[in-house]
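Asks: quick one: sequence plus predicted model below, questions after.
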Amino acid sequence: MRVHFIAIGGSAMHNLAIALHKKGYQVTGSDDVIFEPSVSRLARHGILPEKMGWDAGRITTDLDVVILGMHALLDNPELLKAQELGLKIYSYPEYIYEQTKDKLRVVIGGSHGKTTITSMILHVLNYYNRDFDYLVGAQLAGFDTMVKVTDSAPLIIIEGDEYLASPIDRRPKFHLYKANIGVISGIAWDHINVFPTFEDYTHQFDLFIDTIQPGGKLIYCAEDEDLNAMVLKSRANVEKIGYEIPQHEVKDGITSLLPDHTVLNVFGNHNLMNLNAARLVCNALSVNDEQFNQAISSFTGAAKRLELLSKTEQTNVYKDFAHSPSKLKATIQAVKTQFTERKLVACIELHTFSSLNKDFLAQYADTMNEADHAIVYIDEKTFEHKKIKPFSKSEVQMAFQSKELQFFNNSDALKDYLLGLNFVGTNLLLMSSGNFGGMDLPKLARELNTK
């Protein structure tokens, strides 16, 4: 089987390329630029393109499949050649379905918590040496790649993104997997550049419910009012199972599940709801509650999801992927609830198209109110790159409804400001889907003033 990837450097794309290479397929690919860790991973498996750039000569009639990444444009010469030759062109979610249509498919959707729920399920199944395939949006401890596709595994666990599948397939990715077991963790408006209204966005989840195979299961967050109303109205022929925050206690900065006092390495209501979703999926896969608790107690979290960078007697420093308003508010609340005796310095980098949309910015109102010290950072280069007029400090403060909020657009200035604060009895939470202008966050965490 000969497979060519157009825009092979993407996170999911390069992992799928590696998975198919391991399966014995002949894999080639192209891209105009590839960053780490994709470069090293592709090179390690001998499938890194010899040179960057697009070349229509790579597209020949002996290719069985062309897989098109979202990064490619409609006038991409390789795409145009593949269309001219009448080759079968898939988006990566469409091809994942082709590879797994005879398996049991678990698809985790929702505006937030997808990666964590997926990671929890993978951790539990791995704990019991179950044979499964997977697609997840973050690199996990104990897993070599973010995608695994084999002939032997009877099921696949898929993190189902609601973003578009490819430049020529404008359907959300999670519609294409045709789940047997579907999860919706909650709905909070995102991707304003694609779904300009809340109604446009929520409709995608309504459609997702209809893609769940007849007789399947829908596991959903019953505490989300909009989602709850949607599920109640749905006429899909599926079993509907709602979940809430499980019984638990927080004592001396440690969260435990009740009634058996299972000690957890993760915390916060958001993570606890994620855990309950994962538990219900595992129940459907013949893992009972006692087995689930035993396995989940050793789960330390997904990368960049309340990831602990440093810890002292006085200060914990966390890195989190939170960037949308709902994620920002939930993550701040989680840290404040876990450490009631400590102050919290919370810093968010606005980085996505949605968060930098002036009309959307007002959605962040009051999201950082629980932080003792709120900071917003936007890399000035991001405005230039995305051709957006820069926000002023007063505009950001007005959007967040906080005159005390600090605003920075230079990473060096932000770093100096943080190093000048006293972190005795204070935690630091750094939230972004970007990289804070290339700041070395672990080094920053070690250098903070905690004396």
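Replies: Yep, that arrived.
Asks: alpha carbons only for contacts and neighbour counts from here, please
Replies: Will do.
Asks: enumerate every residue touching the residue in the chain sticking out farthest from the centre.
Replies: Residue farthest from the centre of the chain, counting by Cα atoms, centre = their mean, is residue 61 at 36.3 Å. By Cα atoms under 8 Å, 6 or more residues apart in numbering, residue 61 lies in contact with 85, 87.
Asks: would it count as being in a strand?
Replies: No. Membership of residue 61 in a strand is not supported by DSSP: H, G, I helix; E, B strand; the rest coil, which gives coil.
Asks: ok, residue 106 to residue 181 distance?
Replies: 5 Å (Cα to Cα, to the nearest Å).
Asks: neighbour-wise, which of the two wins?
Replies: residue 106 (27 against 23; other Cα atoms under 10 Å).
Asks: thought residue 154 was touching that one, still the case?
Replies: No. In this structure, residue 106 is not within contact of residue 154 by Cα atoms under 8 Å, at 11.3 Å.
Asks: what residues of stretch 370-387 count as buried?
Replies: 370, 371, 373, 374, 375, 376, 377, 378, 379, 382, 383 (16 or more other Cα atoms under 10 Å).
Asks: can you put those residues in TSV and add distance to residue 315?
Replies: TSV is the format used below for the buried residues of stretch 370-387 (distance: Cα to Cα, whole Å):
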residue	distance to residue 315
370	18
371	15
373	15
374	17
375	18
376	21
377	22
378	25
379	26
382	31
383	33
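Asks: which one of the residues you listed is nearest to residue 11?
Replies: residue 382 (20.5 Å; Cα to Cα).
Asks: pasting the second one now:
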Amino acid sequence: MKKVHFIAIGGSAMHNLAIALHEKGYQVTGSDDAIFEPSRTRLAQRGILPEELGWFPEKITTDLDAVILGMHAHADNPEMLKAQELGIKIYSYPEYLYEQSKDKTRVVIGGSHGKTTITSMVLHCLHYHDIDVDYMVGAQLDGFDVMVKLTDENEFIIMEGDEYLSSPLDRRSKFLLYQPNIALISGIAWDHINVFPTFENYKEQFSKFINSIVNGGALIYNQTDNDVVEVVENTERALKKFPYTIPASTIVDGITYLETDNGPLPLEVFGAHNLMNLEGARAICKQLGMMDDDFNEAIQSFKGASKRLELINRTPDFVAYKDFAHAPSKVTSVTNAVKEQYQDKTVVGCLEIHTYSSLNPEFLVQYKGALDKADIKIVNYDPEALKIKRMEMISPEDIKKAFGDDSILVFTSSTDLRTYLDEIDKSNKVFLMMSSGNFGGMDLNEVFKTNF
């Protein structure tokens, strides 16, 4: 039995990998200084929740086969230092995923936006047709107990490829470590400015990603994104290239229909970005041997990945969605999608600017026009977060200037935002609540309950 120890086991990705290895029969231990839900309960259910919080160098012993180091751990983590002292192999999360999948056909889905949804669509269609694969995805899916699955038997592994850093010891982008046989790039839009200070530096990671594809491998890419096309055309790698674009569709009575050879196909998801994601997923499934008719049969029941245009409530008076959108390109595409779907309703676009990199004044201007399609525009941020990080303060006027819209309602308190949402006339409105956080702990189900 292999013994593996996780440093920072409570992370969203880390705890899922820990569960996958536990279910594969490994002896799994771990440590962390904070573990939140749902990680805590899910680890406890498998008997691998640390007994107490903190770092314990005595847990690092010579009989460990591997130590897996999470991004949450600092460079002076005492358990990591002990592992280095004992000469135990330390892996980053993506390094260990590659170690587990190096004898499989690796499918890696990358891009600044859409990668979670495309990965989810592929897995949904494979699951629908009872095709068993290993996987790693960044959202909880209907019909899947965990977000990482690893076996010795399955031929394919489907992985969401993140461009963020691998670990405190390994500053390479995660997706550079997977060496895919089949890869997809959905789009390139500047993100993670805390580690990629310029757009060119950020875009370079995708050039490196293309160069990491195995010789003779397949590259699927969004041909409507000029930056994606540029990095694809500039590669000298010997690859099979498959471009995709947005498919034909219509909207009737609030339902999007995909045009197919067999007639219009009703979909549960909507928006240009999701239609584009769908075609990327189709191209991946085709590489795995799935016919178009089988893909169409499966995709019509796909309801979306968790926190991606997730329905909060639908009543005769109003509709409310929440979405993980936080980067400018994601905010733009999701807002545009909702307005296109509900042209006869008042769209209330509410964005919480939650990440420190997004609150950087130099990056804030990237949001210009992102909420333009909303009829009522709201931005919420917490100045206290800036004080804690000793960052340059920004004002509501700075927000309006960056977005290029003086009509934006700016809230610096989640309590005041809650009061506004409670009091606004909700009739004939669609609420789009966008954040990678939780609006200061606001219960959106309570805000948008049927009886208000």
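Replies: Yep, that arrived. Predicted model only: the values in this text are computed from it and were never measured.
Asks: TM-score for the pair, please.
Replies: Overlay of the two chains. TM-score (TM-score structural alignment, normalised by the length of structure 1): 0.98; 449 aligned residues with a Cα RMSD of 1.0 Å.
Asks: what residues are up against the alignment partner in structure 2 of residue 378 of structure 1?
Replies: Using TM-score structural alignment, the partner of residue 378 of structure 1 in structure 2 is residue 381. Residues in contact with residue 381 of structure 2 (Cα under 8 Å, 6+ apart) are 352, 353, 354, 411, 412, 413.
Asks: relative to residue 151 of structure 2, which of the residues you listed is nearest.
Replies: Nearest member of the contacts of residue 381 of structure 2 to residue 151 of structure 2, counting by Cα to Cα, is residue 354, at 36.7 Å.
Asks: residues in structure 1 aligned with the longest helix anywhere in structure 2?
Replies: The helix spanning the most residues in structure 2, taking DSSP state H as the definition, is helix 272-287. Counting by TM-score structural alignment, helix 272-287 of structure 2 falls onto residues 269-284 of structure 1.
Asks: ok, average deviation of the matching stretch from structure 2?
Replies: Mean deviation of stretch 269-284 of structure 1 from its aligned counterpart in structure 2 after superposition (mean Cα distance after the TM-score superposition for structure 1): 0.3 Å.
Asks: ranges for the helices of the stretch 251-400 of structure 2?
Replies: Ranges of helices in the stretch 251-400 of structure 2, per DSSP state H, counting those that start in this stretch, are 272-287, 292-299, 328-341, 361-364, 383-388, 396-403.
Asks: nearest to residue 199 of structure 2 among those helices would be which one?
Replies: Nearest of the helices of the stretch 251-400 of structure 2 (Cα to Cα): helix 361-364, 10.7 Å.
Asks: count the residues that sit near residue 44 of structure 2.
Replies: The number of residues near residue 44 of structure 2, taken as other Cα under 10 Å, comes to 12.
Asks: confirm it sits in a strand?
Replies: No. Residue 44 of structure 2: not assigned to a strand; according to three-state DSSP it is helix.
Asks: which stretches in the stretch 1-150 of structure 2 count as helices?
Replies: Going by DSSP H, counting those that start in this stretch, the stretch 1-150 of structure 2 shows helices at 12-24, 39-45, 78-86, 93-101, 115-128.
Asks: distance from the chain centre to the longest one, please.
Replies: Chain-centre distance of helix 115-128 of structure 2: 13 Å, with Cα atoms, centre = their mean, to the nearest Å.
Asks: same deal with the first one?
Replies: Here the centre of helix 12-24 of structure 2 is set off from its chain's centre by 18 Å, with Cα atoms, centre = their mean.
Asks: which residues does it contact?
Replies: Contacts for helix 12-24 of structure 2 (Cα under 8 Å, 6+ apart): 6, 8-9, 27-28, 39, 43, 46, 70, 93, 138, 146-151.
Asks: try stretch 31-45 of structure 2
Replies: Stretch 31-45 of structure 2 has contacts (Cα under 8 Å, 6+ apart) with 6-12, 15, 19, 49-50, 53-56.
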